[in-house]
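1. Predicted model, plus sequence, below.
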Amino acid sequence: MEKDRSGGRKKVTQVSELYCLESDITVKALPDPHILHDDRVLQSLLTIEDRFLPQCSYFQRVQKDIQPYMRRIVAGWMHEVCELERCCEDVFPLSINYLDRFLAVMPTRKSFLQLLAAVCMFLASKLKDSRPLSAEKLCMYTDNSITLQDLLNWELVVLGKLKWNMASVIPNDFIEHIIRRLPLPKDNVVTIRKHTLTFIALCATDDRLAMNPPSMIASGSMGAAVCGLKLEQVDPSLSQEGLTDLLAKITNTEVDCLRACQEQIERVLASSLQQGQQHRQENGISAGNKAMEQQDQSSTPTDVRDVNL
């Protein structure tokens, strides 16, 4: 409050002093250096990560109606939804972890696959995001092929089948621990982190990598990111062979296994780029048609609808 000329009081006009900042920008807490530099934290993650892997290769042992290509389609849809809603980068890999773990223990009809995927994103966003995905929006993204009640009912089913063990260890949990232990140029850390997250998301869409431990996915993705930037010119220890040895030592992984994982990640990337290029070439359309196509896909891609049939 402040006095006016008549000696009375008037309300402060500077609303900003009492304004509670609200915006679409999510403010994240800074990483705690005490946690990142404590080897016990990393060792704890490495010790418990296997608990959150799928129990088996479920396409051969559990699922009869769902095929690998269906999982890739629905994973692509999940990633698209997470991108459109600007979810925290942990939401997508965590939701894929829930999806794989559920499919490893529960036979599921393909007509329920998109519903399951929506529930997994719903749960992951509640755990990781400051602004979780709304149930209504998720139903909209399925082109209203599921109802709100379906989503809420299946939420309890998924929680029960996963025994409420939802705080899964995912590859993202290892990124900062690995970065802090590698001799990376400071100017490249942000770019390396961004590329690593992209590789991790790409790995999540490929069922052939689902059984690999999160630490191996994180290490392989980091290796692919660093090698792609050709940082061996800055530090010889960052050559492909030297980097693989460093990463294997940090995550207590066998060098040969890590090298094979990294090569598989690079093949997945090459295949994804090739498919994307072919898709653009085969679907060259005018600006008007493209706008219509985007409008049609704003709710759910056509190929996901086909899986539901």
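-> Sure thing, it's come through.
2. hey, let's count contacts and neighbours off CA atoms from now on
-> Fine.
3. which parts of the longest helix seen in the chain are buried?
-> Longest among the helix segments of the chain by residue count, using DSSP state H, is helix 255-282. Residues 255, 258-259, 261-266, 268-269 are the ones in helix 255-282 that count as buried (16 or more other Cα atoms under 10 Å).
4. Please identify which two of those are farthest apart in space.
-> Looking at the buried residues of helix 255-282 by Cα to Cα, the two members farthest from one another are V255 and L269, with 21.0 Å of separation.
5. who touches L269 in this structure?
-> 199, 202 (Cα atoms under 8 Å, 6 or more residues apart in numbering).
6. Same check on K126?
-> Contacts here follow Cα under 8 Å, 6+ apart; on that basis K126 touches 132-133.
7. could you measure it against P132, distance?
-> Spatial separation of K126 from P132 under the definition Cα to Cα, to the nearest Å is 5 Å.
8. L202 now?
-> Between L202 and P132 the computed distance is 22 Å (Cα to Cα).
9. on that earlier part again, out of the buried residues of helix 255-282, who's nearest L113?
-> Nearest member of those to L113, counting by Cα to Cα, is V268, at 23.2 Å.
10. Enumerate the positions of the helix or strand containing V119 that are buried.
-> Counting by DSSP states H and E, the element that carries V119 is helix 113-128. Taking 16+ other Cα under 10 Å as the neighbour-count basis, helix 113-128 is seen to contain the buried residues 113-125, 127-128.
11. sorry, back to before: present the buried residues of helix 255-282 as a markdown table; the columns should include distance to D38.
-> What follows is these, written out as a markdown table (distance: Cα to Cα, whole Å):
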| residue | distance to D38 |
| --- | --- |
| V255 | 23 |
| L258 | 23 |
| R259 | 26 |
| C261 | 27 |
| Q262 | 26 |
| E263 | 30 |
| Q264 | 31 |
| I265 | 29 |
| E266 | 31 |
| V268 | 33 |
| L269 | 33 |
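12. Nearest to S6 among those?
-> L269 (73.1 Å).
13. how many neighbours does A210 have?
-> Under the neighbour criterion other Cα atoms under 10 Å, A210 is assigned a count of 20.
14. alright, now check it against this:
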Amino acid sequence: MAPQGATATAVPSTAAMTPANGLTATSPASTSIGSSSSSSSSASSFSSSSSSSSSNSTTTHFGLSELSCEEIIYEEVDNRFAEPDRHMITDDRVIQNLIRLERLTMPPCNYFAGVQQDIKPNMRKIVTTWMLEVCDEQKCEEQTFPLAVNFFDRFLCALPIDRYHLQLLGCCTLLLASKIRQCQPLTVDVLSAYTDHAVSPDQIRNWELLLISKLEWNINAVTAYDYVDHILERAKWGSDDARLREHAHTLIHVCNTETIFMQVEPSLLAVSCIASATRGLNVSTKLAVGYDLCRVTMHDLEKIDVIVKIIEEIVAREIADKQCQQQQQQAAQQQAQLAAAGSSCKEQFQQAPQKLSAASANSNSSGPPQQQQPETPTDVQFIYF
């Protein structure tokens, strides 16, 4: 029983909130989220059917077909990565399974010896280097490129192709690897643009199906990248320097472009790159590093030392080639500057007689010579290189 002068308000029921002819929504003025009157306006809008005629609030009825869902799409890409799972990294069964499964996804043969007749090792070097540059410019994840090279070699072991299709194969392997190991994969349009549109998007799509069929849908391969975190976690010197992991991944990428490491076990390649990175950064003693690496992966120390020496030779050669390219670029820039200066001086030298004749003609026609000003300064010397 309400006291005198008070107004009784009906409690909103389920039938009142959901009428038979559709949903009930309040007017825009009464549905402002976050305002102080939101609770009172919602209470007054959802009233019972018996008191809706006497209520002053306006209601709008609409069906389910008029509802819409808006999704906010952020243009910026989230480059944050999840933290490593401590249970998986510290579990010895994971690395044992990786070692057991790695041979199932390795290239079965050296395809330069018999399968491929039109492709040479230097062509593989060129295409894989191009693939690495694409991954660097697109800021792909570190695990994408090793998996793409694995697809590249396994496909060439299964099917002989033409040398003109080698870059097309590189595009397909990058596309497939990015779909497996990245949250946002590469697109066929981007890959086609990196080939200067020599490879069309339709060709990439068609060859992607061919690639998957020749790989027999075994596309979750084990690479050297998969071992790095597990090895560094089990070594006492693994977490001392944050640059060690980055250097190890860089060496793995460089080794994947070399034909000599095409049939090396991913676990052996991983421990060799880590050992080479520790020597370059002086993280720990050679004996301690070798003992830990052999204990984790069960590889011989002599075999690791052989791979490390080859890696150091490759790195030294790459550095020398890079310095040579920089010197050649500087020399080309200097020659271009000298050529531009020589052409400008030659033009000035050729235009000098015309200016002198025009000046003499103007002086003879306009008045006495002492009243004329020379157009060309007397201290300029026209030198032709």
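-> That came through, no problem. Everything numeric here is computed off the predicted structure, so don't read it as measured data.
15. And L152 of the first structure, what's its match in the second structure?
-> Pairing criterion TM-score structural alignment: the partner of L152 of the first structure within the second structure is identified as R205.
16. tell me which element its match is part of?
-> Using DSSP H and E, the element containing R205 of the second structure is helix 201-214.
17. what angle do that helix and helix 166-181 make?
-> With axes from the mean of the first three to the mean of the last three Cα atoms, to 10 degrees defining the directions, helix 201-214 of the second structure sits at 70 degrees from helix 166-181.
18. ok, and for the helix or strand following helix 201-214 of the second structure, which residues are buried?
-> Stepping forward along the backbone from helix 201-214 of the second structure, the first helix or strand reached (DSSP H and E) is helix 225-234. Judged by neighbour count using 16+ other Cα under 10 Å, the buried positions of helix 225-234 of the second structure are 225-228, 230-232, 234.
19. would you list every one of the helices in the stretch 1-150 of the second structure?
-> For the stretch 1-150 of the second structure, the helices defined by DSSP state H, counting those that start in this stretch cover 14-17, 38-45, 86-90, 92-101, 121-137, 144-158.
20. Tell me the residues of the first structure aligned with the last one.
-> What it means is helix 144-158 of the second structure. Against the first structure, the aligned range for helix 144-158 of the second structure is residues 91-105 (TM-score structural alignment).
21. how distant is the helix or strand that Q333 of the second structure is a member of from the center of its chain?
-> Using DSSP H and E, the element containing Q333 of the second structure is helix 301-366. Helix 301-366 of the second structure has its C-alpha centroid displaced from the chain centroid by 33 Å (Cα atoms, centre = their mean, to the nearest Å).
22. List the contacts of the residue mapped onto L162 of the first structure from the second structure.
-> Taking TM-score structural alignment for the superposition, L162 of the first structure sits opposite L215 in the second structure. Neighbour list for L215 of the second structure: 151, 154-155 [criterion: Cα under 8 Å, 6+ apart].
23. okay, those residues in TSV with distance to T24 of the second structure and neighbour count next?
-> Compiled in TSV, the contacts of L215 of the second structure are given as follows (distance: Cα to Cα, whole Å; neighbours: other Cα atoms under 10 Å):
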residue	distance to T24 of the second structure	neighbour count
F151	57	30
R154	62	21
F155	61	22
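24. Nearest to Q325 of the second structure among those residues?
-> Of all the contacts of L215 of the second structure, the one sitting nearest Q325 of the second structure is F151; the distance, using Cα to Cα, is 30.6 Å.
25. any idea what H34 of the first structure aligns with in the second structure?
-> In the second structure, the position corresponding to H34 of the first structure is occupied by H87, as judged by TM-score structural alignment.
26. gap between that match and T257 of the second structure?
-> With distances taken as Cα to Cα, H87 of the second structure is found 33 Å from T257 of the second structure.
27. Mean per-residue distance, stretch 129-136 of the second structure versus the first structure.
-> After superposition onto the first structure, stretch 129-136 of the second structure sits on average 0.5 Å from its aligned residues (mean Cα distance after the TM-score superposition for the first structure).
28. what comes into contact with that stretch?
-> Outside of stretch 129-136 of the second structure, the residues that reach it under the criterion Cα under 8 Å, 6+ apart are 141, 144-145, 170-171, 174, 194, 253, 257.
29. same thing with stretch 291-305 of the second structure?
-> Counting contacts by Cα under 8 Å, 6+ apart, the residues outside stretch 291-305 of the second structure that touch it are 99, 231, 234-235, 267-268, 271-272, 290.
30. so it aligns onto which residues of the first structure?
-> The aligned range for stretch 291-305 of the second structure is 245-259, by TM-score structural alignment.
31. now the matching stretch: how far from the chain's centre is it?
-> On the basis of Cα atoms, centre = their mean, stretch 245-259 of the first structure is displaced by 23 Å from the centre of the chain it belongs to.
32. Now do that stretch: distance from first to last residue.
-> Between the opening and closing residues of stretch 245-259 of the first structure lies a distance of 9 Å (Cα to Cα).
33. Repeat that for stretch 140-149 of the first structure.
-> Here the two ends of stretch 140-149 of the first structure are set 13 Å apart, with distance taken as Cα to Cα.
34. in that stretch, what counts as buried?
-> Of all the residues in stretch 140-149 of the first structure, those buried under the rule 16+ other Cα under 10 Å are 140-143, 146-147.
35. Nearest to T191 of the first structure among the residues you listed?
-> Nearest to T191 of the first structure, judged by Cα to Cα, of these is Y141 at 31.0 Å.
36. residues contacting the counterpart of the closest one in the second structure?
-> In the second structure, the position corresponding to Y141 of the first structure is occupied by Y194, as judged by TM-score structural alignment. Contacts here follow Cα under 8 Å, 6+ apart; on that basis Y194 of the second structure touches V134.
37. how close does Y194 of the second structure get to L166 of the second structure?
-> In this structure, Y194 of the second structure and L166 of the second structure are 14 Å apart, going by Cα to Cα.
38. ok, now A358 of the second structure?
-> Look at A358 of the second structure and L166 of the second structure: by Cα to Cα, they are 64 Å apart.
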